[in-house]
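> Have a look at this prediction, sequence included:
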Amino acid sequence: MRFKLLLVLLLLNTVLFAQRDRYIVSGPMIGHTELRSAKIWVEFKPEVRNIMVLYREKGTRTEKEVAFVYPGQNPYFNIAFYELNDLKPGTTYTYDLVSEDRQIIATGDVTTQSLWQWRNPAPDFSFITGSCAYFNEPPYDRPGRPYGGDSSIFQTMAKEKSAFMLWLGDNWYTREVDYYSEWGLHKRASRDRSMPVLQDLWKAMPHYAIWDDHDYGFNDGDMSYPFKKQSRDVFKSFWLNPSYGNSGDGVYSKFTWNDVDVFLLDDRSYRSNDDMADSVNGKPNAEKQMFGKEQITWLKNALLQSKTNANIRFRIIATGSQVLNPASPYDCFRRFPAEYND
């Protein structure tokens, strides 16, 4: 009997994988997850339309339906966002992506955050983080021995029982063929997102991200990058952060997980060129900035607001550049002394 059950499960999984490959380029990926809502990201193949999401509390049969949602932000690839609402805090839900002919093409679980405030101690949790995900594409890699190589670490990460994954920039690497092409910027993100070694990780936990130079544009990119707006559109299309900067500019944001506030800082949109003088007449050069006045003002206010919240005990500030390293001369916040001292 046990052998027959395993055989049935194996056949079901084989059929599900085959269905997925017919419809999906990458994903599903879990995005921003709150106490009563969660977001799901998927890139479908170009011809695919009208994929629904059915979701239910795990172990129950009562389902709710979410329609196919086009974000309207990607002119080149068939990307959809789904928002699961009216959820219960601290509860695991099973979701199915369902085709027009009612076939399940992918499935997964998502767990909402707990409502512990004023009721219980804050739940313990762990998260994983990383950056610099370089996937080789030989025609466009640098000659000689390129970056990249073994990416099996992502399979290990997918097996961790972590609350979320925090991507710290260079989450894909644009190449010379991408820098000045809107399509190229979108294509790089789409290609790298679709790597088979990543697919289990996307659905294993929620994902939050900030960028650095290589997923923003060219190496050491700054505020002068002529495709900064297009690059921001790519970021918004491929990540489901709670928000993206302010007034149509930047990608900085903030999210809360239990008793931790996480501040995501954009180190590229407002950045002065690294070779601008650090000091003028022996004083820090006020014109040289990494984060920019608007973002720094937002951060100061957001930290003060966080301080007034009695339920927040820890605060994490995340960005793509080195901040605390006093020795490295590369991408280091110390080279922006006016902001650093502020």
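Structure received.

> rest of the way, CA atoms for contacts and neighbours
Noted.

> How many neighbouring residues does G250 have?
G250 has 20 neighbours, counted by other Cα atoms under 10 Å.

> isn't it right next to R232, touching?
Yes. In this structure G250 lies within contact range of R232 using Cα atoms under 8 Å: 7.1 Å.

> want to compare, so here's the second one:
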Amino acid sequence: MITRRTSLKLMSAAAGAAAMAPLGFAQAATPDAEITEKGVSRILFGSCANQDKPQPIWAPINALDPDLFIFLGDNIYGDTRDMAVLADKYKKFGEIDGFKTLKAKTPLIATWDDHDYGENDAGKEYPEKERSRELFLDFWNEPADSLRRRDNDGIYTSHMYGPEDQRVQVILLDLRWNRTELTHVTKEEFKRRDQMAFGPYLPTTRAGATMLGEKQWAWLEGELKKPARLRIIGSSLQFISTFPGWEAWSLFPNERQRMINLISDTKANGVLFISGDTHWAEISRQDDMHVPYPLYDFTSSGLTETWYNMSPNAYRLPGCMFTKANFGIIEIDWRVPNPHIVLQARDVDGKPVFEKSLLLDQLSPQGRL
């Protein structure tokens, strides 16, 4: 039997050009053959890890021995147009002991958000996105022929795990490469809004405004048509929350509705959103006539970062919020006919801080009956 560790060694030997990543970059494990074939039951995820801060949170993460860890962006705080500086920050993160332990034994997959993309709240206008993309993909050990190295487009990707009756699809979106520039309020207006934890941006419905871009939308439609029982959509920004005025899908209501329509039109049951960015953890749920079935968004942020003032969110589940360092867990019990899913956030000591349980068939129109 090929163990996870042995499989990773075999994949590392076959990585080819990806093994030539710059000295000190993380040789992160791509999902190995064992979990691709046998599936996943315990998925951990997180976001917002400042490489200049202590990161004790890796100890409880490693102790849980996850089948897979998903990085949802702000995996480092780069915030620069100098690629040498950005590379040094990746190197510093890659040398953190807890992270090195994780990547040595656990398959890792990742997308980016603004701070590892290169600039706070940046979108398609960021001038160094081509070079930043190469640093990102090198750090996460993407092969030289990876589809994520596509010309003039973002790093969106997907993975399938497990046999047909336990198949989990993980879709990682890119919310930076093609995203339209944001609409700002005035500085004076933001001072007033900030008192109620409202952000500096306004929603836009202008023609052509986009989060994903048309190529990514077409790709996503194809992905949602593929058979899977559970579909985890990794969005670096919150999808469900009403989140007034900060970066989130709520700033692009037409794009948000387009996602909901696409889930409905493709009959893609089992969708569960996970997100980062906010510097707090929460679970949001939309269950009304505007969605095909209850849609959940489990936010975990940050691995090091916290925030002083949670924003209002009409979709937040009571009791499902936490404002200190945290990581998220998705535990799936496949041993029962209607698989049981537990969504749990844990703190820096590995203690549970909130939890939500649901059954897989609740993520379908039939589950609403």
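Happy to help now that I have it. Not measured: the values here are computed from a predicted model.

> Any idea what the TM-score comes out to?
After superposition, the two chains reach a TM-score of 0.59 (TM-score structural alignment, normalised by the length of the first structure), with 232 aligned residues with a Cα RMSD of 3.4 Å.

> R81 of the second structure: neighbour count?
R81 of the second structure has 17 nearby residues by other Cα under 10 Å.

> Quick one: map it onto the first structure.
Here R81 of the second structure is matched to Y180 in the first structure, going by TM-score structural alignment.

> That match and Y225 touch, don't they?
No. With contact defined as Cα under 8 Å, Y180 of the first structure does not count as touching Y225 (9.3 Å).

> where along the first structure do the helices fall?
In the first structure, the helices defined using DSSP state H lie at 2-23, 153-158, 182-193, 199-204, 213-216, 228-238, 293-307, 337-341.

> what's the closest of those helices to F77 of the first structure?
F77 of the first structure lies closest to helix 182-193 among the helices of the first structure, at 7.9 Å (Cα to Cα).

> Check which helices and strands that closest one is in contact with.
On a contact count with 3 or more Cα pairs under 8 Å, 6 or more residues apart in numbering; DSSP states H and E, helix 182-193 of the first structure meets helix 228-238.

> pretty sure E189 of the second structure belongs to a helix, no?
Yes. Assigned with DSSP: H, G, I helix; E, B strand; the rest coil, E189 of the second structure falls within a helix.

> corresponding residue for it in the first structure?
Using TM-score structural alignment as the criterion, E189 of the second structure has no counterpart in the first structure.

> how much space is there between E189 of the second structure and L202 of the second structure?
Using Cα to Cα, to the nearest Å, E189 of the second structure is found at 11 Å from L202 of the second structure.

> Neighbour count for those two, which is higher?
Neighbour totals were compared for E189 of the second structure and L202, and L202 leads with 16 against 12 (other Cα under 10 Å).

> Test my guess that that one contacts H184.
Yes. Applying Cα under 8 Å, one finds L202 of the second structure in contact with H184, separated by 6.2 Å.

> dump the residue contacts of S269 of the first structure.
222-223, 228, 249-250, 291 (Cα atoms under 8 Å, 6 or more residues apart in numbering).

> Most neighbours of all those residues, which one?
F291 (24 neighbours).

> Give me the aligned partner of that residue over in the second structure.
Per TM-score structural alignment, F291 of the first structure is aligned with L212.

> Wait, that match touches Y156, no?
No. Between L212 of the second structure and Y156 there is no contact under Cα under 8 Å: 9.4 Å.

> Give the intersection of the neighbour lists for the two.
Shared contacts of L212 of the second structure and Y156, counting by Cα under 8 Å, 6+ apart, come down to 173-174.

> Contacts only, for the residue lying closest to M29 of the first structure once chain neighbours are set aside.
Closest residue in space to M29 of the first structure, ignoring its immediate chain neighbours: W202 at 4.3 Å, by Cα to Cα, 6 or more residues apart in numbering. Residues in contact with W202 of the first structure (Cα under 8 Å, 6+ apart) are 27-30, 158.

> aligned partner of W202 of the first structure in the second structure?
W202 of the first structure maps onto K103 in the second structure, by TM-score structural alignment.

> Its match and E95 of the second structure: what is the separation?
11 Å.

> list residues touching both of these two?
With Cα under 8 Å, 6+ apart, K103 of the second structure and E95 have common neighbours A26.

> aligned partner of N178 of the second structure in the first structure?
Under the alignment by TM-score structural alignment, N178 of the second structure pairs with Y270 in the first structure.

> Would you format the helices of the first structure as JSON lines with distance to N171 of the first structure included?
Below are those laid out as JSON lines (distance: least, Cα to Cα, whole Å):
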{"stretch": "helix 2-23", "distance to N171 of the first structure": "24"}
{"stretch": "helix 153-158", "distance to N171 of the first structure": "13"}
{"stretch": "helix 182-193", "distance to N171 of the first structure": "9"}
{"stretch": "helix 199-204", "distance to N171 of the first structure": "13"}
{"stretch": "helix 213-216", "distance to N171 of the first structure": "6"}
{"stretch": "helix 228-238", "distance to N171 of the first structure": "10"}
{"stretch": "helix 293-307", "distance to N171 of the first structure": "22"}
{"stretch": "helix 337-341", "distance to N171 of the first structure": "25"}
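
> winner for burial among those helices?
Using mean count of other Cα atoms under 10 Å, the stretch among these with the largest mean neighbour count is helix 213-216, at a mean of 26.

> equivalent range in the second structure for that one?
Mapping helix 213-216 of the first structure onto the second structure (TM-score structural alignment) gives residues 114-117.

> Now list whatever residues contact both of E189 and L202 of the second structure.
By Cα under 8 Å, 6+ apart, no residue touches both E189 of the second structure and L202.

> check contacts around T107 of the first structure.
For T107 of the first structure, the contacting residues are 94-97, by Cα under 8 Å, 6+ apart.

> For the residue positioned nearest the centre of the second structure, give its distance to P352 of the second structure.
Centroid-nearest residue in the second structure: L72, 2.9 Å away (criterion: Cα atoms, centre = their mean). Distance of L72 of the second structure to P352 of the second structure, given as Cα to Cα: 20 Å.
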